[in-house]
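Visitor: below are the sequence and a predicted model; questions follow.
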Amino acid sequence: MTANNRTVSGMRPTGPLHIGHYFGALKNWIDMQNDYEAFFFVADWHALTSNYADTSKLPQYVRDMVVDWMSAGLDPEKCAIYRQSDIRETAELHLLLSMITPLGWLERCPTYKEQQQQITDKDLGNYGFLGYPVLMTADIIQHRPRWVPVGQDQQPHLELAREIVRRFNGMYDTQVFPEPEARLTPAAKCPGLDGRKMSKSYGNGIFLQDTLEELTPKVKTMFTDPARLRKSDPGNPDVCNLFPYHKLLASPEVQAEVREGCTGATMGCVNCKKMFLQNLQTFLEPLHERRAAILAKPGLVDEVLAAGRERAAKSVKETMELVRAAMHMD
């Protein structure tokens, strides 16, 4: 009954993906597709929890996300790539789980409290926002996976999913759902150009689809060590906004060279940025080549989503038959 070789994850389609999305999640997904039966979904229903007022861009964002994923290296031959709303049984499972989930579990969710304080330009006083962890649980457990790739900050969400699973299995005296386990994604520091969190809304992102012409002025204006005003001033790579990217993109030898040049005031920030831009270009070139090939086939995204829907629907159908039987609703 348990599909121990399965993994599931998704992203909300809210705009183009940046380099933080790649190192924070996609890189791990790309590795896992080779070793697991993997399901990756574009979470368009989740996008409505905060962007429910204007849905006009959502269809294009869904397609753009699939292109970004495949450009980065997700292979639809190795994993199922599907749109969340194409699997209507997810909504049924969400409804059934919402009946047994105590309100207090949702109200104590750290993200619920934090985002209510931080997002002040939207009304988040709706059930969709409060109850999205239940929908997220349905997204995950409908495939009965063993592993869910998450960052450290998402562990409370997964633990809530595990609590809901324990409650369902105990209440209906069944073992339909295994408790999903976290597959921690290694932390990757990807600060924005201005030192804040990288975000489209801040205008400080390095996006996977950015061309060299777009990247060059961005990198030139990138914040570095605020205390280093001249090349002759010794710098501190550990507080520099740029150095984390050398850790991600440069060899250990180059990292050591940059650190020595910065702390010894023999390398200026201009040269440091040039090195970063070159490494960034080398990293993005194969992504751009794959993107061009994907866009040259107008029907490819539809084909990928259709194939992914078929694979995901088969998995979910099997689960829902067990759920309905356990709840005497079959």
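Guide: Arrived safely.

Visitor: drop to CA atoms for contacts and neighbour counts, all remaining ones
Guide: Noted.

Visitor: in contact with residue 70, which residues?
Guide: By Cα atoms under 8 Å, 6 or more residues apart in numbering, the residues touching residue 70 are 76, 290-291.

Visitor: which of the residues you listed fall in helices?
Guide: 290-291 (DSSP state H).

Visitor: and of the contacts of residue 70, the nearest to residue 104?
Guide: Relative to residue 104, the closest of these is residue 76; by Cα to Cα it sits at 39.2 Å.

Visitor: you'd agree that closest one is up against residue 304?
Guide: Yes - using Cα atoms under 8 Å, residue 76 is in contact with residue 304, at 6.4 Å.

Visitor: can you flag the buried ones in the contacts of residue 70?
Guide: 76, 290-291 (16 or more other Cα atoms under 10 Å).

Visitor: need the contact partners of stretch 32-48.
Guide: Contacts of stretch 32-48 (Cα under 8 Å, 6+ apart): 5-14, 55, 58, 62, 65-66, 74-75, 78-85, 128, 132, 312.

Visitor: derive a ChimeraX selection command for the buried subset of these.
Guide: Buried residues within the contacts of stretch 32-48, by 16+ other Cα under 10 Å, are selected in ChimeraX with:
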select :6,7,8,9,10,11,12,13,14,58,62,65,66,74,75,78,79,80,81,82,83,84,85,128,132,312
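
Visitor: picking up where we left off before, okay, the contacts of residue 70 in JSON lines with distance to residue 122 next?
Guide: Below are the contacts of residue 70 laid out as JSON lines (distance: Cα to Cα, whole Å):
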{"residue": "76", "distance to residue 122": "36"}
{"residue": "290", "distance to residue 122": "37"}
{"residue": "291", "distance to residue 122": "34"}
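
Visitor: now the residue of the chain most remote from its centre: closest residue in space that isn't a chain neighbour?
Guide: Distance to the chain centre peaks in the chain at residue 232, reaching 40.5 Å (criterion: Cα atoms, centre = their mean). Take residue 232 and drop its neighbours on the chain: the residue closest to it by Cα to Cα, 6 or more residues apart in numbering is residue 265, 5.2 Å away.

Visitor: okay, now the one to match up with it:
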Amino acid sequence: MMQERVLTGDRVTGKLHLGHYAGSLKNRVALQEQYESFVFLADVQALTTHFDRPEVIRDHARDIVLDYLAAGLKPEKTTIYVQSLIPEIAELTMYFSMFVTVNMLRHNPTVKAESKNSSLDELYYGFLGYPVSQAADIAFCKATLVPVGEDQLPHLELARKIVRRFNELYRPVLVEPKALVSETPRLIGTDGSAKMSKSLGNTITLDASAEEIVFKIRKAKTDPARIRKHDPGHPEICPIYAYHQAFISAEAPEIREGCERGTISCTACKERITAALEQLISPMRERRAYYTERQQLVNDIVMDGTQRTRSLARETMLEVREAMSLNLFG
């Protein structure tokens, strides 16, 4: 039987941060020990919101690869590749788009939410068709497992429908992927008002210095209802408590009890999470420094991964064209 194949990726719009680590990257590092793993730089999909600023993609592609390697992804276990260098993905996207209706895309709740939250003044074709492209990302390499958060389940369900429809229309050559749902809570940014977001500047990046971590946590918002040191706190609305849950979960019950009783101050709480984050990020800095000094090695890792993925893509698309009777003129 074919080994389970896991696929994940990131839009190339900036350095990765603690929200990415808690939500997906930490999980990817663990999954690579169990499954055949593919991780890609979604540079084409980044254009859905950055088509007028493509230099952002160019500037941050290497940053994200360094984030991957620093976090613990191993090139011998995880294939890292660039989306735009696999033209078969674009070809499969076009084939899928022929039988996916506009209504199906418009009713996708994730697209609705993202279009409302984006700064785009109009709904562009590429943005609306993002789920079709995402389905091709998954299908071209016959990924069997896709790690997702609850908010991404509609995207994956649409991908499953698209693959199922293709197999019904032509021949069952593509694999219907399954979800690996992450239960990690989404981290609130250091401003306390929204999720961690590169565009909002409320993140702690994975290459943050010890001084940056101290500064960011010291300035971070806590429980707004807790005015004095010994006031009973409300951990469920405190962003810093969510960091405790995500990064030092074994201590979280103790922190929660102390907060609710007013026996641990917000300052002491911040000091504990600061120490924990430094312990987490310090080895990442060391690995990042190693790869930063070896730029050609980083290039080779990405290009070797891309070449391996391209070979796989060619095999899949031969099957797809055969199923669709598009193997014209032999």
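Guide: That came in fine, so what should we check first? The structure displayed is predicted, hence computed values, not measured ones.

Visitor: any idea what the TM-score is?
Guide: For this chain pair, the superposition-based TM-score is 0.95 by TM-score structural alignment, normalised by the length of structure 1; 326 aligned residues with a Cα RMSD of 1.4 Å.

Visitor: list just the nearest of the buried ones among the contacts of residue 70 of structure 1 to residue 178 of structure 1.
Guide: Using Cα to Cα, these come closest to residue 178 of structure 1 at residue 76, 25.8 Å.

Visitor: list the contacts for that closest one?
Guide: Residue 76 of structure 1 neighbours (Cα under 8 Å, 6+ apart): 70, 304, 308.

Visitor: also residue 17 of structure 1?
Guide: 65, 68, 207-209.

Visitor: closest to residue 279 of structure 1 among these?
Guide: Minimum distance to residue 279 of structure 1 across these is 13.7 Å, recorded for residue 208 (Cα to Cα).

Visitor: what's the closest non-adjacent residue to the alignment partner in structure 2 of the closest one?
Guide: Residue pairing (TM-score structural alignment): residue 208 of structure 1 is matched to residue 206 of structure 2. Nearest residue to residue 206 of structure 2, sequence neighbours excluded (Cα to Cα, 6+ apart): residue 17, at 5.2 Å.

Visitor: thought the one you found was touching residue 202?
Guide: No - using Cα under 8 Å, residue 17 of structure 2 is not in contact with residue 202; the gap is 9.8 Å.

Visitor: tell me, what's touching these two both at once?
Guide: residue 196.

Visitor: which bit of structure 2 covers stretch 233-240 of structure 1?
Guide: Going by TM-score structural alignment, stretch 233-240 of structure 1 sits over residues 231-238 in structure 2.

Visitor: pull out the buried positions in the matching stretch.
Guide: 231-235, 238.

Visitor: try stretch 97-105 of structure 1
Guide: Applying 16+ other Cα under 10 Å to stretch 97-105 of structure 1 flags 97-98, 101 as buried.

Visitor: so how far is stretch 175-191 of structure 2 from its chain's centroid?
Guide: 8 Å (Cα atoms, centre = their mean, to the nearest Å).

Visitor: again with stretch 189-208 of structure 2
Guide: Distance, stretch centre to chain centre, for stretch 189-208 of structure 2: 15 Å (Cα atoms, centre = their mean).

Visitor: distance of the residue farthest from the centre of structure 1 from residue 318 of structure 1?
Guide: 66 Å (Cα to Cα, to the nearest Å).

Visitor: then residue 217 of structure 1?
Guide: 52 Å.

Visitor: now swap in residue 8 of structure 1 and tell me
Guide: Distance from residue 8 of structure 1 to residue 318 of structure 1, by Cα to Cα: 16 Å.

Visitor: can you check residue 201 of structure 1 too?
Guide: Between residue 201 of structure 1 and residue 318 of structure 1 the computed distance is 40 Å (Cα to Cα).

Visitor: tell me which of those two has more neighbours.
Guide: Per other Cα atoms under 10 Å, whichever of residue 201 of structure 1 and residue 318 has more neighbours is residue 318, with 14 against 8.

Visitor: neighbours around residue 129 of structure 2, how many?
Guide: 19.

Visitor: what does it correspond to in structure 1?
Guide: In structure 1, the residue paired with residue 129 of structure 2 according to TM-score structural alignment is residue 131.

Visitor: now swap in residue 261 of structure 2 and tell me
Guide: Under TM-score structural alignment, residue 261 of structure 2 pairs with residue 264 in structure 1.
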